[in-house]
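Engineer: Give me a 3D structure for the following:
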Amino acid sequence: MANARNFRDAGGYRTADGHWVRMGLVYRSNNLHSLVQSDLDALAAVRLTRVVDLRNVMERTEDPDKVPAGATYQVADLLDVTKGLPSGGDLGLALLLALPSLLDSSKDAQQQLGYRLMVNAPSARAAYRDMLTGVAATLKQNGPASVFHCTAGKDRTGWGAAVLLTLLGVDRATVTADFLASNTYYGADSVRQNWLDAAFDEVNRKYGSFDAYVRTGLGLSDDTVATLKAGLLTD
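Structural biologist: Next comes the predicted model:
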C-alpha cells in the first residue's frame, strides 16, 4: 500500500516438505499510522481483524496505528520493561559478539547486537510469544487475517516473520529472501543478511536448536504451534 509500503503477505512460500504457506491470512508491515480511509477499507475487505504492534510506548504514542473498525489491536512491545530486560551473561556475550563488527561498520555492530537481544531478551521473547499466540487465536476463527508490524517493518517485524516461517518449515534461504525483501519495499540497505544470521546464531548458542527456542525460549504451547501449522499450511 502507498501509505504502508512494507505491508506484504507473509505467505506464498513453499516449505521444505512440500507444503505451501497460505496467503491472505497473515501479513507483515511497517507502522499503520499513515493509512487513509481507502487503505482501511482494503484491509476490512481482506477481513483483517487483528493488528499486533511490536513498537515501544513512545512509538505507539507519537504515531498511533489506524486500524479497521472492529479489529483487535494487540500490543506486543519488545521493550516492555515489565516483562524483563536482558542482563548478565546474555547481554555481556551479545555485546562481545558484536564488537568485531565495530571495525567494519557501527551500523552492523548495533544491529547484530539488537538482533541477538531480540532472541534472548525476556521482553522480546514475551512479545514474540504474544504475537504468535495472537495470530493463532485469529486463525481459529477460520478466515480472518492478522498483521504484525513495527515502525519500518524490517527488524522487529523481520525477525518475527523469520520465526513464523521457520516454525512452519520454510527453508533458511527462502526465509532470508523474505527478510531481504525490505530492501526492495522499504529502501536500499534497510536490512543485511548478517543481521538475520546473528539472530539465528543466537538461537543456536542459547537454545541449541530452533525447536528448543520455540518451545523453551518463547514458551509456545503445543496447541499454538499446531494451530499455526494447521491454519497456515496447505498442500
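
Engineer: rest of the way, CA atoms for contacts and neighbours
Structural biologist: OK.

Engineer: what about the spatially most central residue of the chain, helix or strand, and which?
Structural biologist: Within the chain, one residue has its C-alpha closest to the average C-alpha position: by CA atoms, centre = their mean, that is G160, at 1.8 Å. Element membership of G160 [criterion: DSSP states H and E] is helix 156-168.

Engineer: for L228, same thing?
Structural biologist: Assigned by DSSP H and E, L228 belongs to helix 222-232.

Engineer: L228 reaches L139, doesn't it?
Structural biologist: Yes - counting by CA atoms under 8 Å, L228 does reach L139; the two are 7.3 Å apart.

Engineer: Run the chain-centre distance for stretch 170-178.
Structural biologist: In terms of CA atoms, centre = their mean, to the nearest Å, the centre of stretch 170-178 is found 14 Å from the chain centre.

Engineer: again, but for stretch 63-83
Structural biologist: Mean-position distance between stretch 63-83 and its chain equals 14 Å (CA atoms, centre = their mean).

Engineer: same question, stretch 56-63
Structural biologist: For stretch 56-63, the distance to the chain centre is 18 Å (CA atoms, centre = their mean).

Engineer: Please provide the structure for the following sequence as well, for comparison with the first:
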Amino acid sequence: MKFNNYLLLTIPICLLIGCSNNNVENEMKIIHKDNIAYQSEDHRKIVLDGTSNTRELGGYKTEDGRSLKWGVLYRSDKLSELTDADQEYLLQLGIKRVIDFRSSEEKQNEPDQLPSTLKYIEMPIEADGAIRPKVEAILKGDLNEDVGAILVETNKEFISDFSGVYKGFIESLIENQEPTLFHCTAGKDRAGFAAALVLLAVGVPEKIVIEDYMKTNKYTEETIQDYINKINLYSLGSVDAEILRPLLGVEERFIRAALDEIKQKYGSVENFIRDELKIRDESIIELKNFLLTES
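Structural biologist: Predicted structure coming up:
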C-alpha cells in the first residue's frame, strides 16, 4: 500500500501540471503564413516533439466578415520539453514573444526551453492551489465529488480573481503587435480562457470560440489515455483513473462557466473588457487591426 499511496500523491500532480506526448507523428513542419495551402482547419495543430497542445489561431472568421491572420497568434501547453528542432521551428514560424501563465512553482520545476532571441513575458495565474488536494482526496477515496466541478469553479475564478492578468495579456498584444505564443501547463484552462477572451474581443462568434476550446480533447486524446492507463497499471488496480478524465481534458461547461460569469456580472464580453478590464474601445480597434485581415 505504501507504493500505491506514493502514486496517489505524485501522479495527480503530474497530470494536473500537464504532460507532453513525445511520440510525434512524422509530419512536416508547416509555416502557415507562407503557404496558403496549409491555412486550413486540418493543419491548425503545430506539431512539436515537446508539446501536445500547440495550435495556430489564424483563420477564424469574425462577425464582420474578416478573419484572424495566420502566423500571428498561437496557444500551447508547457514549453519545458522543447527540443532544439522545436525551438528552431518556433523561430521559423516568426514568433517573437512568449507569454507564460504558469505559477512560480510550475516555472521553477519546468522552465521553458526557448531560443534566446524570443521575448519571454511572465503573467502568472496561481489557480491550482485548491485542485491538487481535492484530486488526491478523490483518488484515495476520501472525497466523493464531481471532479469536473473543480474546473467549473476555476474558470469562474479567472473572472473574479485574475481579471488583472488577462487585462495585461490583452494590453500586451495591443502595445507590442508582434507574433505571440501564449501558454500555461496543459494549454487548456488558463491559456484556453485567454484564447477565448481575445477571440471574442475581436468578434469571433462564441460558437467558434467554444469549438476552438474543445479542440484540446482532439489534440491530447492519446496523451490523456496514455496517462490514465499508466495510473491504472501502477496503482495495481486500486485506483480508477477514469474519474480524472474531466480534469485532463476540457468540457464545454468549463468555458461556459467563465462566459456565463461575465454575462451575469457585466452583461456581455464587450462590457467586461471595457468596464472591468478598462480597455478602451479605441484600443480594441487597434487589436482588431493587428490580428484581423479582410477575408
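
Engineer: now what about the TM-score between them?
Structural biologist: Laid over one another, the chains give 0.83 as their TM-score (TM-score structural alignment, normalised by the length of structure 1), with 206 aligned residues with a CA RMSD of 1.7 Å.

Engineer: What is the corresponding segment of structure 2 for the helix or strand following the helix holding L228 of structure 1?
Structural biologist: Per DSSP H and E, helix 222-232 of structure 1 leads on to strand 233-234 as the next helix or strand towards the C-terminus. Following TM-score structural alignment, the aligned partner range for strand 233-234 of structure 1 in structure 2 is 292-293.

Engineer: before we move on, the earlier item: who's in contact with the helix holding G160 of structure 1?
Structural biologist: Residues outside helix 156-168 of structure 1 that contact it (CA atoms under 8 Å, 6 or more residues apart in numbering): 10, 15, 21, 28-30, 54, 115, 118, 128, 132, 148-150, 172, 175-176, 179, 196, 199, 211, 214, 225, 228-229, 232-233.

Engineer: Let's see that with 6 Å instead.
Structural biologist: Outside helix 156-168 of structure 1, the residues that touch it by CA atoms under 6 Å, 6 or more residues apart in numbering are 149-150, 175, 179.

Engineer: try stretch 81-95 of structure 2
Structural biologist: Taking CA under 6 Å, 6+ apart as the rule, stretch 81-95 of structure 2 contacts 31, 48, 50, 113-115, 179-180.

Engineer: Please list the members of the residues you listed that lie in strands.
Structural biologist: Taking DSSP state E as the definition of strands, the contacts of stretch 81-95 of structure 2 contribute T180.

Engineer: quick one: what's aligned to T151 of structure 1 in structure 2?
Structural biologist: Superposed on structure 2 with TM-score structural alignment, T151 of structure 1 falls opposite T185.

Engineer: Then V119 of structure 1?
Structural biologist: Taking TM-score structural alignment, V119 of structure 1 has I159 as its aligned residue in structure 2.

Engineer: Okay, buried residues for the helix or strand harbouring that match please.
Structural biologist: Under the criterion of DSSP H and E, I159 of structure 2 resides in helix 147-160. Residues of helix 147-160 of structure 2 classed as buried under the neighbour-count rule (16 or more other CA atoms under 10 Å) are 147-148, 150-152, 154-159.

Engineer: repeat for stretch 249-261 of structure 2
Structural biologist: So for stretch 249-261 of structure 2, counting by 16+ other CA under 10 Å, buried means 249-251, 253-261.

Engineer: Check stretch 53-70 of structure 2 too.
Structural biologist: By neighbour count on 16+ other CA under 10 Å, the buried set for stretch 53-70 of structure 2 is 53-62, 66-70.

Engineer: what ranges do the helices span in structure 1?
Structural biologist: Using DSSP state H, the helices of structure 1 run over 37-45, 57-62, 88-98, 106-120, 122-139, 156-168, 172-180, 182-185, 193-207, 210-212, 222-232.
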